[in-house]
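Colleague: Got a predicted structure here, sequence first:
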Amino acid sequence: MLELKTPREIDAMRVTGAFIAELLGDLAERAQVGVNLLDLELRARKLIEQRGAVSCYWDYAPSFGRGPFRNVICLSVNDAVLHGLPHDYVLRDGDLLSMDIAVSIDGWVADSARSVIIGTADPDDRHLIDATERALTAGIAAARAGNRLGDISAAIGTVATAAGYPINTEFGGHGLGRTMHEDPHVPNQGRAGRGLRLRPGLTLALEPWFARGTDKIVYDPDGWTIRSADGSRTAHSEHTIAITDDGPRILTVLG
């Protein structure tokens, strides 16, 4: 069921989104060669606790996971792209790290992700991350009242295709607000002019993610971490947005 938010409720989600933007910025600065993923997890826990926020991931138990998720952030390295479990891994020069987090403050959720390169950047990795960011920008631009959900998906998919990346539609964006996952599902590929008509008050997490060489995925034995099936590198970008009468409003930015 869709729940349209009032302007005041969107403002409340914006408070959560600003905190998430600050947290991801903090972790991006700390994600250096020699840093353990577990240290980043502990830093995220500390910041969440200090803010009085609530992790949406802790005890998260969807149908595809193996047991409840017992971390507050997803940290996915290189060919891992989604739901990466923080574990005892020391970041190396040239690693590509994707960080994805959702929290709730005063009952309102926001969700965001960003990918960063550790140390020396491979130009192909930079191109991959850039493609997810450009696809996210295109998807946000299409998120206007009166448009269709397919317009967002088509805009994201057009960028991916032009950049030469295949598109997986099993996991994509989603509605959110009082909980982390609400209707509708927002695939990263679609047909313009089709699907749900976008209305003011609709809040969405848009999250283009691509792998260099495949649209197929595999799961780690942990039942959570999703990787590219061919071992190629991956990247993931995400913002929470609101559809408003004045155009799309990005909620997971600073300021």
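Modeller: Arrived safely, thanks for sending.

Colleague: rest of the way, CA atoms for contacts and neighbours
Modeller: Noted.

Colleague: contact partners of the longest helix along the chain?
Modeller: Taking DSSP state H as the criterion, the chain has its longest helix at helix 7-30. The contact list for helix 7-30, computed with CA atoms under 8 Å, 6 or more residues apart in numbering, reads 40, 43-44, 47, 99, 101-106, 108-114, 116, 177, 201, 203, 240, 242, 251-255.

Colleague: Pull out the buried residues from those.
Modeller: Using 16 or more other CA atoms under 10 Å as the burial test, the contacts of helix 7-30 include 40, 43-44, 47, 99, 101-105, 108-114, 116, 177, 201, 203, 240, 242, 251-253 as buried.

Colleague: Just the ones of those in strands?
Modeller: 99, 101-105, 108-114, 116, 203, 240, 242 (DSSP state E).

Colleague: Could you measure from the nearest residue to Ala154 once chain neighbours are set aside over to Thr6?
Modeller: Closest residue in space to Ala154, ignoring its immediate chain neighbours: Gly190 at 4.6 Å, by CA to CA, 6 or more residues apart in numbering. Counting by CA to CA, to the nearest Å, the gap from Gly190 to Thr6 is 28 Å.

Colleague: Quick check on the two: which one has the bigger neighbour count.
Modeller: Gly190 (20 against 13; other CA atoms under 10 Å).

Colleague: which residues does the more buried one contact?
Modeller: So Gly190 contacts 150-154, 157 (CA under 8 Å, 6+ apart).

Colleague: take the one below as the second:
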Amino acid sequence: MVELKTPEQIAKMRQAGLVVAAMHRACAEAAVPGASTKDLDRVAAKVLADHGAKPNFLGYGGFPGNICTSVNDVVVHGIPSEDDVLRSGDLLSIDAGAVIDGWHGDAAITVLVGEGHSDEVVELSRVTERSMWAGLAAMRKGNRLVDISRAVESYVRRQPRPSSGAYGIVEEYGGHGIGSAMHMDPHVLNYVERRRGRGPKLVPGMCLAIEPMLTLGTPRTHVLSDDWTVKTDDGSWSSHWEHSIALTEEGPLVLTAPDGGKAMLGELGITTAPDPLG
């Protein structure tokens, strides 16, 4: 079952999405060499409190943080820690979420900490982000779920290969429906799996979180003994980008982008829906 939202519910999700955007701005500014990932979690908690929002990560399945902080070879679900101190040259993914009146927002960014990043690491983040936008651009009436997966994978496969030979598209984790809960049907793959078929038709009222995760090596991962932290099997670095998007009668609206996705989707020839918050 795919939950379809009313315009009023999408407006609530837009409020939550803007809180997530504010969390990302504040955490990215605080992600400097010498800061701990627990410091960033405290920054995120303050933003939530300042906006009267609730965290949707804290306590989810027992998760102990307000955000996920995944450094270098950690793909997703890194737990904020006082002992995890950032260094110049680190690659940090920050996954954040917020709830407003029971409606959820969820997004992730990758931050280049300090200086000294190789061109390959910078390109990894860029390719991951742009593949996300390719997936978001496929959120159009008449398309099917597989069109999002195909857009993400196709963008990645068209890029010049890194020295490792190819970008690894992580398969165990992907996007999802979002709305009255953080994780809902349908599951959104970042690659095309033929046996799954085309998936549901994309219709107004549908809201999805689209989130590619790429590595500079193998796509294979494992979970650490904390039952949360996901690392690459070969130690290669990873990038994670995510936005939540709503499909309305007037077009798509990127709920967690400050401008609703107007600039980036505009580059791809997509006109976004009017922002319900003005």
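Modeller: Structure received. Because the structure is a prediction, the values reported are computed rather than measured.

Colleague: on that earlier part again, mapped onto the second structure, which of the contacts of Gly190 of the first structure hold?
Modeller: Mapped onto the second structure and checked by both residues aligned by TM-score structural alignment, their matches' CA atoms under 8 Å, these keep the contacts 150, 153-154, 157.

Colleague: For those, give me TSV that also has secondary structure and distance to Gly247 of the first structure.
Modeller: TSV is the format used below for those (DSSP: H, G, I helix; E, B strand; the rest coil; distance: CA to CA, whole Å):
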residue	secondary structure	distance to Gly247 of the first structure
Gly150	helix	17
Ser153	helix	17
Ala154	helix	18
Gly157	helix	21
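
Colleague: Return the closest of those residues with respect to Asp122 of the first structure.
Modeller: Gly157 (23.7 Å; CA to CA).

Colleague: Excluding chain neighbours, give the residue nearest to that closest one in space.
Modeller: Gln189 (4.5 Å).

Colleague: if we can go back for a sec, buried residues of the longest helix of the first structure, list them for me.
Modeller: Those buried within helix 7-30 of the first structure under the rule 16+ other CA under 10 Å are 10, 12-24, 27-28.

Colleague: what does stretch 174-187 of the second structure rub up against?
Modeller: Here stretch 174-187 of the second structure has contacts from 1-3, 5, 13, 56, 102-106, 188-190, 206-213, 244, using CA under 8 Å, 6+ apart.

Colleague: Where in the first structure does that stretch align, residue-wise?
Modeller: The aligned range for stretch 174-187 of the second structure in the first structure is 172-185, by TM-score structural alignment.

Colleague: related to what we said a few turns ago, make CSV from the kept ones among the contacts of Gly190 of the first structure and add neighbour count and distance to Thr120 of the first structure to it.
Modeller: Formatted as CSV, those follow (neighbours: other CA atoms under 10 Å; distance: CA to CA, whole Å):
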residue, neighbour count, distance to Thr120 of the first structure
Gly150, 25, 37
Ser153, 30, 32
Ala154, 23, 33
Gly157, 26, 29
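
Colleague: Tell me which two in the residues you listed are the farthest apart.
Modeller: It's Gly150 and Gly157 that sit farthest apart of these, by CA to CA, at 10.2 Å.

Colleague: Common neighbours of those two, please.
Modeller: 189-190.

Colleague: one step back: sec struct for the residue nearest to Ala154 of the first structure, please.
Modeller: coil (DSSP: H, G, I helix; E, B strand; the rest coil).

Colleague: What separation is there between the closest residue to Gly255 of the first structure other than its chain neighbours and Ser104 of the first structure?
Modeller: Sequence neighbours aside, Ala18 is the residue nearest to Gly255 of the first structure in space, at 7.1 Å (criterion: CA to CA, 6+ apart). Distance, Ala18 of the first structure to Ser104 of the first structure, by CA to CA: 12 Å.

Colleague: cool, Thr244 of the first structure as well?
Modeller: Thr244 of the first structure sits 21 Å away from Ser104 of the first structure, going by CA to CA.

Colleague: ditto for Val72 of the first structure
Modeller: Val72 of the first structure is 12 Å from Ser104 of the first structure, by CA to CA.

Colleague: what ranges do the helices span in the first structure?
Modeller: 7-30, 37-51, 123-141, 149-163.

Colleague: re earlier: Throw the contacts of Gly190 of the first structure into a markdown table and include distance to Pro86 of the first structure, thanks.
Modeller: Formatted as a markdown table, the contacts of Gly190 of the first structure follow (distance: CA to CA, whole Å):
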| residue | distance to Pro86 of the first structure |
| --- | --- |
| Gly150 | 34 |
| Asp151 | 35 |
| Ile152 | 31 |
| Ser153 | 30 |
| Ala154 | 33 |
| Gly157 | 29 |
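
Colleague: Please identify which of those residues is nearest to Asp215 of the first structure.
Modeller: Gly157 (12.3 Å).

Colleague: List the contacts of Ser219 of the second structure.
Modeller: Small correction: residue 219 of the second structure is Pro, not Ser. 168-171, 232.

Colleague: Give the aligned range of stretch 44-58 of the second structure in the first structure.
Modeller: Using TM-score structural alignment, stretch 44-58 of the second structure lines up with residues 44-58 of the first structure.

Colleague: List the buried residues for that stretch?
Modeller: 44-45, 47-48, 53-57.
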